[in-house]
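Q: below is the structure, and that's it, no one-letter string:
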């Protein structure tokens, strides 16, 4: 399971994301963080908080991962089959990695 969170400084267009992975026994199996510049919207921040952990999970050779989110806009965009989704345009890596 992956838990992630992000903070956005809109006046500076900068975001920071942090995450960790746990197994079913709640043991931490990995963690990471990143800072991104030129982030212009809250949806982009939320998309990055999914994409970055997915990229690291791939490098760690994780084959299954669960994400939890409280962002309904992000969730609907990710579950949508519409390729014009704002999230897909923001970060096509999410769909590829998922």
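A: Arrived safely. Remember, predicted model here, so these are calculated numbers, not experimental data.

Q: CA atoms for contacts and neighbours, from now on please.
A: OK.

Q: on the three-state scheme, residue 95 is what?
A: In three-state terms, and counting by DSSP: H, G, I helix; E, B strand; the rest coil, residue 95 is helix.

Q: do I have it right that it meets residue 89?
A: No. Applying Cα atoms under 8 Å as the test, residue 95 and residue 89 come out as separate, 10.3 Å apart.

Q: what segments of the protein are strands?
A: Under the criterion DSSP state E, the chain contains strands at 2-9, 14-22, 28-37.

Q: tell me how many other residues surround residue 14.
A: 17 (other Cα atoms under 10 Å).

Q: and residue 40, what does it touch?
A: 10, 13 (Cα atoms under 8 Å, 6 or more residues apart in numbering).

Q: re the thing from before, would you turn the strands of the chain into JSON lines with distance to residue 65?
A: Converted to JSON lines, the strands of the chain look like this (distance: least, Cα to Cα, whole Å):
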{"stretch": "strand 2-9", "distance to residue 65": "7"}
{"stretch": "strand 14-22", "distance to residue 65": "9"}
{"stretch": "strand 28-37", "distance to residue 65": "12"}
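
Q: out of these, which comes closest to residue 61?
A: strand 28-37 (11.4 Å; Cα to Cα).

Q: another structure for you, compare them:
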């Protein structure tokens, strides 16, 4: 596979609290030279599971990528199950709404992306996004889940 030199990479992660049902969502964009070009995070309430948090982080990353006019993007997640669900376009009951949003953003005819792909990255190689998500969970005020964050 030949990579497009204009492809933007985005590592995503979420940190979830079982007791508060809140999640810190994080995304870090880099170019093909692995130079960071943008990062963001947000704290979300009413998150039902760690996998839901990971999916929410991916959706937020896609919204940020569209806002920043990144048209060729590779989303990298340390959730192998989620990466497989997105690429196979299978929607689980718990994640149906979020996966539908991701599918629409990434693969529909109205997608803002020329090319959008999703890959699994090991947790060991996702440290910066993991640290950003954990810091966000501890320090940021919570966002209403019914309010669009972008």
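A: Arrived safely. All values reported here derive from a predicted model rather than from experimental measurement.

Q: report how many residues lie close to the residue nearest to residue 98 of the first structure when sequence neighbours are not counted.
A: Leaving aside its chain neighbours, residue 98 of the first structure sits nearest to residue 54 (7.6 Å; criterion: Cα to Cα, 6 or more residues apart in numbering). For residue 54 of the first structure, the count of nearby residues is 21 (other Cα under 10 Å).

Q: contacts only, for residue 54 of the first structure.
A: 94, 97, 98.

Q: show me what the first one aligns to in the second structure.
A: I take that to be residue 94 of the first structure. Per TM-score structural alignment, the equivalent position to residue 94 of the first structure in the second structure is residue 102.

Q: do I have it right that its match meets residue 60?
A: No. Residue 102 of the second structure lies out of contact with residue 60 (Cα under 8 Å); the separation is 9.3 Å.

Q: still on that earlier bit, ok, now which ones touch the match of residue 94 of the first structure?
A: By Cα under 8 Å, 6+ apart, the residues touching residue 102 of the second structure are 58, 59, 62, 86.

Q: against residue 33 of the second structure, how distant is the second one?
A: Here residue 59 of the second structure is placed at a distance of 24 Å from residue 33 of the second structure (Cα to Cα, to the nearest Å).

Q: buried ones in the longest helix along the second structure, by neighbour count?
A: The longest helix of the second structure (DSSP state H) is helix 50-67. Neighbour-count burial for helix 50-67 of the second structure flags 50-66 (criterion: 16 or more other Cα atoms under 10 Å).

Q: how about it, which residues of the first structure does it hit?
A: Per the alignment by TM-score structural alignment, helix 50-67 of the second structure matches residues 42-59 in the first structure.

Q: now swap in stretch 118-126 of the second structure and tell me
A: With TM-score structural alignment applied, stretch 118-126 of the second structure matches no range in the first structure.

Q: work out which residue lies at the spatial centre of the second structure.
A: Residue closest to the average C-alpha location in the second structure (Cα atoms, centre = their mean): residue 58, at 1.8 Å.

Q: what residues are up against it?
A: Neighbouring residues of residue 58 of the second structure by Cα under 8 Å, 6+ apart: 12, 13, 27, 75, 77, 102.

Q: if we go to 10 Å?
A: Going by Cα atoms under 10 Å, 6 or more residues apart in numbering, residue 58 of the second structure touches 10-14, 25-27, 52, 64, 75-77, 82-83, 98-99, 102, 118.
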